[in-house]
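K.L.:
no letters, just coordinates:
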């Protein structure tokens, strides 16, 4: 296959060993090339302007950046670029935020390299790749309608805190943002969980994700 027909992949990860290892694996495949690497989103945006990448592989937790929070900047500059997060975070709040940000995939670094490469091929062909857990858990429509109504009836402060929780913020981060004590934030969070009849952030993330899904909307 000619170089022009090759699919171009850009890698952003702040660990040099991961960048070089992944680049080596990708370039062992026919029809794929790594057109650049960077250790930060900002450097990546600058370099991708010269590379015409088809797909960006980005870590979530970079040294000075959160990959998910920065993906909007990437998408604005490169609207046709496919974005996949390659991460160690097996967490519903990260996953939910990645989907909301418009990611095409969310792949765990713990997956075998063959599985990672297969997922990259699928994404480049127009598919979406997310952990299987996201499709195996469903609340029924009536439960979701009830949850939506409960959320609409939350107090103003609870609504503020829920918005921060939906972005994966920790209690101490929310407390700093709203100039509250951590104990006050914990109290409001407990109240939200009680009203929704849930026990943890995993359940909250699942509800919020499905409320945003096309099937429910």
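P.N.:
Right, received. Where do you want to start? These figures come from a predicted structure and were not determined experimentally.
K.L.:
make it CA atoms for all contacts and neighbour counts henceforth
P.N.:
Fine.
K.L.:
just give me the longest helix of this protein.
P.N.:
helix 182-196 (DSSP state H).
K.L.:
quick one: buried residues of that helix?
P.N.:
185, 186, 188, 189, 190, 192, 196 (16 or more other C-alpha atoms under 10 Å).
K.L.:
residues contacting the nearest residue to residue 172 once chain neighbours are set aside?
P.N.:
Leaving out its chain neighbours, the residue that sits closest to residue 172 by C-alpha to C-alpha, 6 or more residues apart in numbering is residue 182, at 5.6 Å. Residues near residue 182 by C-alpha atoms under 8 Å, 6 or more residues apart in numbering: 171, 172, 174, 175.
K.L.:
can you tell me how far residue 182 sits from residue 173?
P.N.:
Using C-alpha to C-alpha, to the nearest Å, residue 182 is found at 9 Å from residue 173.
K.L.:
next: residue 108.
P.N.:
26 Å.
K.L.:
below is structure B, check it against A:
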């Protein structure tokens, strides 16, 4: 079941869309879907955050459809990128496209205020109602995402008003997942061990993650560490 605010009953004007995804075939497929819809006009595509920010600076855009994980680029990806875009371009609505099925990721997106999320495991046609829904202030989850949303315990920890990782928290999570201990991270960042431990704990709380192994997996699934660092199924030691 998907949710949106009577999209089919709304009189939609032409919606200017920018599409960002680091997979060329995905870009081609979505471009084809949008070309069949008279109310959607694709004004640009990007393969990483560097190209995306350049497009947002140069093109008039109503809706951004963006992949969650785009590791290459100067502005990162995932929650940090979406937070930047929301601050810098507050009038642009965001539809998140993702292949991740991690409830922590979906929960963090929803808590950040993302109301339209489409899974890559669902048909690309779901992007069309998602674009219309977000443009009109509505909500749309594709079937796979909706199942995840329904399974989430929204009363668990991480209910604070700010559920986006700060730059320092993201940095700590990335270094932790790359194999550094808390002591090593503290030395590397010239911070105290207590500060690093606190920032890691706050990151886990914001993401609704209770176990370090899940934080490790979260970092892997979100491109926070490089493929060369994905050499262990166990989280690093906290000592």
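P.N.:
Perfect, thanks for sending it. These numbers were taken from a predicted model, which means no experiment stands behind them.
K.L.:
tm score of chain vs chain?
P.N.:
The TM-score (TM-score structural alignment, normalised by the length of structure 1) is 0.62; 167 aligned residues with a C-alpha RMSD of 3.5 Å.
K.L.:
most neighbours, which of the contacts of residue 182 of structure 1?
P.N.:
residue 174 (22 neighbours; other C-alpha atoms under 10 Å).
K.L.:
surely it meets residue 185?
P.N.:
Yes: Residue 174 of structure 1 lies in contact with residue 185 (C-alpha atoms under 8 Å); the separation is 7.2 Å.
K.L.:
all helices of structure 2, in order?
P.N.:
24-35, 49-58, 78-88, 103-112, 127-135, 143-151, 167-177, 182-189, 193-207, 212-221.
K.L.:
turn these into CSV, columns for distance to residue 97 of structure 2.
P.N.:
Listed next are the helices of structure 2 as CSV, based on distance: least, C-alpha to C-alpha, whole Å:
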stretch, distance to residue 97 of structure 2
helix 24-35, 10
helix 49-58, 14
helix 78-88, 10
helix 103-112, 11
helix 127-135, 8
helix 143-151, 10
helix 167-177, 21
helix 182-189, 32
helix 193-207, 19
helix 212-221, 14
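K.L.:
wait, which of these is closest to residue 69 of structure 2?
P.N.:
helix 78-88 (5.8 Å; C-alpha to C-alpha).
K.L.:
returning to what we had before: the residue nearest to residue 172 of structure 1 and residue 190 of structure 1: what is the separation?
P.N.:
12 Å.
K.L.:
please apply the same query to residue 8 of structure 1.
P.N.:
With C-alpha to C-alpha as the criterion, residue 8 of structure 1 and residue 190 of structure 1 are 47 Å apart.
K.L.:
one more: residue 203 of structure 1?
P.N.:
Distance from residue 203 of structure 1 to residue 190 of structure 1, by C-alpha to C-alpha: 13 Å.
K.L.:
ok so, going back, so which of the helices of structure 2 is the most surrounded?
P.N.:
helix 127-135 (a mean of 24; mean count of other C-alpha atoms under 10 Å).
K.L.:
superpose on structure 1 and give me the mean offset of that helix.
P.N.:
Averaged over the aligned pairs, helix 127-135 of structure 2 sits 2.2 Å from structure 1 after superposition, using mean C-alpha distance after the TM-score superposition for structure 1.
K.L.:
residues in structure 1 aligned with that helix?
P.N.:
The aligned range for helix 127-135 of structure 2 in structure 1 is 116-124, by TM-score structural alignment.
K.L.:
contact partners for residue 50 of structure 1?
P.N.:
Taking C-alpha under 8 Å, 6+ apart as the definition, residue 50 of structure 1 has no contacts.
K.L.:
before we move on, what about residue 26 of structure 1?
P.N.:
32, 33, 34, 117.
K.L.:
map the first one onto structure 2.
P.N.:
Under the alignment defined by TM-score structural alignment, residue 32 of structure 1 corresponds to residue 40 in structure 2.
K.L.:
just give me the neighbour total for its match.
P.N.:
Neighbours of residue 40 of structure 2 (other C-alpha under 10 Å): 20.
K.L.:
that one and residue 16 touch, don't they?
P.N.:
Yes: Residue 40 of structure 2 lies in contact with residue 16 (C-alpha under 8 Å); the separation is 6.2 Å.
K.L.:
counterpart of residue 31 of structure 2 over in structure 1?
P.N.:
Aligned partner of residue 31 of structure 2 by TM-score structural alignment: residue 23.
K.L.:
and its match, how far from residue 62 of structure 1?
P.N.:
18 Å.
K.L.:
residue 174 of structure 1 now?
P.N.:
Residue 174 of structure 1 is 21 Å from residue 62 of structure 1, by C-alpha to C-alpha.
K.L.:
show residues contacting the match of helix 127-135 of structure 2.
P.N.:
7, 26, 54, 55, 82, 104, 105, 107, 128, 129.
K.L.:
stretch 135-144 of structure 1 too?
P.N.:
With C-alpha under 8 Å, 6+ apart, stretch 135-144 of structure 1 has contacts from 206, 207, 210, 211, 216.
K.L.:
repeat that with 10 Å
P.N.:
145, 147-150, 203, 206-208, 210-211, 215-216 (C-alpha atoms under 10 Å, 6 or more residues apart in numbering).
K.L.:
who are the contact partners of the closest residue to residue 16 of structure 1 other than its chain neighbours?
P.N.:
Leaving out its chain neighbours, the residue that sits closest to residue 16 of structure 1 by C-alpha to C-alpha, 6+ apart is residue 39, at 7.8 Å. By C-alpha under 10 Å, 6+ apart, the contact set of residue 39 of structure 1 is 11, 12, 13, 14, 15, 16, 19, 58, 59, 62, 63, 64.
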